[in-house]
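Visitor: Need a 3D model of the following:
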Amino acid sequence: MKHRIDARFALAARENRAALVTFVTAGDPDHETSLEIVRALPGAGADVIELGMPFTDPMADGPAIQAAGLRALAAGETLVKTLDLVRAFRERDQDTPIVLMGYYNPIYVHGVERFLYEAKEAGADGMIVVDLPPEEDEELCLPALQSGLAFIRLATPTTDDKRLPAVLKNTAGFVYYVSVAGTTGAATPDFNVVGGAVDRLKRHTDLPVAVGFGVKTPEHAAAIAAYADGVVVGSAIVDAVAKSLDADGRATNKTVSAVTALVSALAAGVRRGRAAA
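Guide: This next block holds a predicted model:
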């Protein structure tokens, strides 16, 4: 079965470029503005949208994304509303892949079977659930694959060749390589090491490899795009949202444009990277 994710990475490959994968938190700074942002991302150059499902204890996320989740929760965002956001996005865009990213607890509380049905029905294409290791694949990964949703796994600098087959076994869509040890946005990756890491992963899988964590600028994106099939940017985009808000943390008339301006610059950087490689 072909997914929108497969089609989008194939398109990027035909155009001899990496795909730009953008992360935003659903409901940040409020549900309506968040929907505007998500709807604007493809036009700004985003190939794939990772949509964060806000959670009170996001252990893999750095301060920027933690703050975004708290803003979203304070504004009333819920898992149901996040799925509604996907549904509303699909009313206007049937092509851009959406990957739901978050933690298992809210899915478990919602009910796995119910969540998978509603996510697929809403128009999601896959998910990244960072706190479920391969040993727990029967909990969510295998049911997700059976539902037609890609389950995207993270590989890290500490994932050695012995561990890698287990990580990749049921992965679909793409492999997300975490280029730095630590939380999101915490450090800048060593670009000299990324190429070798991507090559190592490609010896074990035919899936596209997207690289993220610490990618903040168009120059960073260009450096990653020289090696990877995809470049993932999250904290920098979430920061752009935060810096556009008023003193009370509410959206302004600059919020959406702050995000689209950054994403457009990142998309240009991604294209430069492959051309320069």
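Visitor: From here on, just use CA atoms for contacts and neighbour counts.
Guide: Will do.
Visitor: from the chain's centre, how far out does stretch 58-67 sit?
Guide: Distance of stretch 58-67 from its chain centroid, counting by C-alpha atoms, centre = their mean, to the nearest Å, is 14 Å.
Visitor: Now do it: everything it contacts.
Guide: Contacting residues not belonging to stretch 58-67 are listed as 25, 102-103, 130, 182-186, 234-235, 238-239 [C-alpha atoms under 8 Å, 6 or more residues apart in numbering].
Visitor: Can you lay out those residues as a markdown table showing neighbour count?
Guide: A markdown table is the format used below for the contacts of stretch 58-67 (neighbours: other C-alpha atoms under 10 Å):
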| residue | neighbour count |
| --- | --- |
| 25 | 33 |
| 102 | 23 |
| 103 | 23 |
| 130 | 17 |
| 182 | 15 |
| 183 | 17 |
| 184 | 25 |
| 185 | 23 |
| 186 | 17 |
| 234 | 25 |
| 235 | 27 |
| 238 | 23 |
| 239 | 20 |
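Visitor: how about this one, so we can line them up?
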Amino acid sequence: MTTRIERRFADLKAKGRPALVTFIMAGDPNGDTTLAVLKGLPAAGADLIELGMPFSDPMADGPAIQRAGLRALEAGETLARTLDTVRAFRESDAQTPIILMGYFNPVYIYGVERFVADAKAAGVDGLIVVDLPPEMDSELCLPAIEGGLNFVRLATPTTDEKRLPAVLKNTSGFVYYVSVNGITGAAAPDTTAVAAAVERIKAKTALPVCVGFGVRTAEQARAIGRHADGVVVGSALVAAMEGAAERGTDAVVEAVCGLVRELAEGLADLKLAAA
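Guide: Modelled structure (predicted):
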């Protein structure tokens, strides 16, 4: 049985267009605003949505996403509330894939078996857990796959030919290529280097390859989208949420969805290199 993620990429491949993958932090600046933004993202042009699971020690995240996680935790966000948000989103959207992204600690505390079952029941489609290497697949990756969730793995500029097979072994849904070394939002990606990396990864897997970290503008998204199956934008959207938060939920929704519309327009008439 195919997942929403797999069906969405198949549909986009048929159209010959790269995916726009958007990231926001659950509970930032509060649960109601997160849900309002989530509901607005698909109409604005988001093809898949990554929803951050806030954690107190986000070692791979840049300042914008770190602040978002802290705001969410201070507002009382928990993993259970994040799943409730997904459940509420599913009441009006049965098609848009949702991927939870974060760190293993909150999942471990929640209980892996319980988490996988509850996430699936809530309408989650996949997981990205940045601090679980392939050597720890038995901890969450394999239980997630058995439970019907895709497990998306990160590849980086330092993932060499020897390491790549291990990274790809149990990955499903898509491969997330981190375009720059370091933390999220720290630098703009080098398009030439990204193109070469995507080509190298696609030679080893039939999975779609999405590129993220550092993509902020429609122009950057378009440049990356010429080579990748999808473009991931996170820090720019989180910064837009932060900038509009004091003006209330409606302002946050418009700020984030306005940027997503610009990004989507940049990809709208772009054809996949492989299409």
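Visitor: The contacts of stretch 58-67 of the first structure in strands, which ones?
Guide: Among those, DSSP state E puts 25, 102 in strands.
Visitor: so which of the contacts of stretch 58-67 of the first structure would you say is closest to residue 206 of the first structure?
Guide: Checking the contacts of stretch 58-67 of the first structure against residue 206 of the first structure by C-alpha to C-alpha gives residue 130 as the nearest, at 21.7 Å.
Visitor: and the residue nearest to the closest one when sequence neighbours are not counted, what is it in contact with?
Guide: Spatial nearest neighbour of residue 130 of the first structure, chain neighbours left out: residue 103 (6.0 Å); criterion: C-alpha to C-alpha, 6 or more residues apart in numbering. With contact set as C-alpha under 8 Å, 6+ apart, residue 103 of the first structure has these partners: 53, 55, 58, 129, 130, 131.
Visitor: wait, isn't the fifth one in contact with residue 154?
Guide: Yep, that's residue 130 of the first structure we're talking about. Yes - Residue 130 of the first structure is in contact with residue 154 according to C-alpha atoms under 8 Å; the separation is 7.4 Å.
Visitor: Weed out the non-buried ones from the contacts of residue 103 of the first structure.
Guide: Neighbour counting by 16 or more other C-alpha atoms under 10 Å classes 53, 55, 58, 129, 130 among these as buried.
Visitor: quick one on the thing from earlier: now for the contacts of residue 103 of the first structure, which pair is the farthest apart?
Guide: 53 and 131 (13.4 Å).
Visitor: What is the longest helix along the second structure packed up against?
Guide: Longest helix in the second structure, counting residues (DSSP state H): helix 249-268. Here helix 249-268 of the second structure touches strand 19-25, helix 31-44, helix 218-225, helix 235-244, going by 3 or more C-alpha pairs under 8 Å, 6 or more residues apart in numbering; DSSP states H and E.
Visitor: any idea how far the closest residue to residue 37 of the second structure other than its chain neighbours lies from residue 34 of the second structure?
Guide: Nearest non-adjacent residue to residue 37 of the second structure, counting by C-alpha to C-alpha, 6+ apart: residue 253, 5.0 Å away. Relative to residue 34 of the second structure, residue 253 of the second structure is positioned 9 Å away (C-alpha to C-alpha, to the nearest Å).
Visitor: just residue 130 of the second structure next, same as before
Guide: From residue 130 of the second structure to residue 34 of the second structure the distance is 22 Å (C-alpha to C-alpha).
Visitor: Same question for residue 215 of the second structure.
Guide: From residue 215 of the second structure across to residue 34 of the second structure, the span is 21 Å (C-alpha to C-alpha).
Visitor: Neighbour count: those two, which is higher?
Guide: Using other C-alpha atoms under 10 Å as the criterion, residue 215 of the second structure and residue 34 rank with residue 215 on top: 27 against 24.
Visitor: Counting neighbours, what do you get for the nearest residue to that one once chain neighbours are set aside?
Guide: Among residues not flanking residue 215 of the second structure along the chain, residue 233 sits closest, at 5.7 Å (C-alpha to C-alpha, 6+ apart). Counted by other C-alpha under 10 Å, the residues lying close to residue 233 of the second structure total 27.
Visitor: isn't residue 233 of the second structure right next to residue 21, touching?
Guide: Yes - with contact defined as C-alpha under 8 Å, residue 233 of the second structure reaches residue 21; the gap is 6.3 Å.
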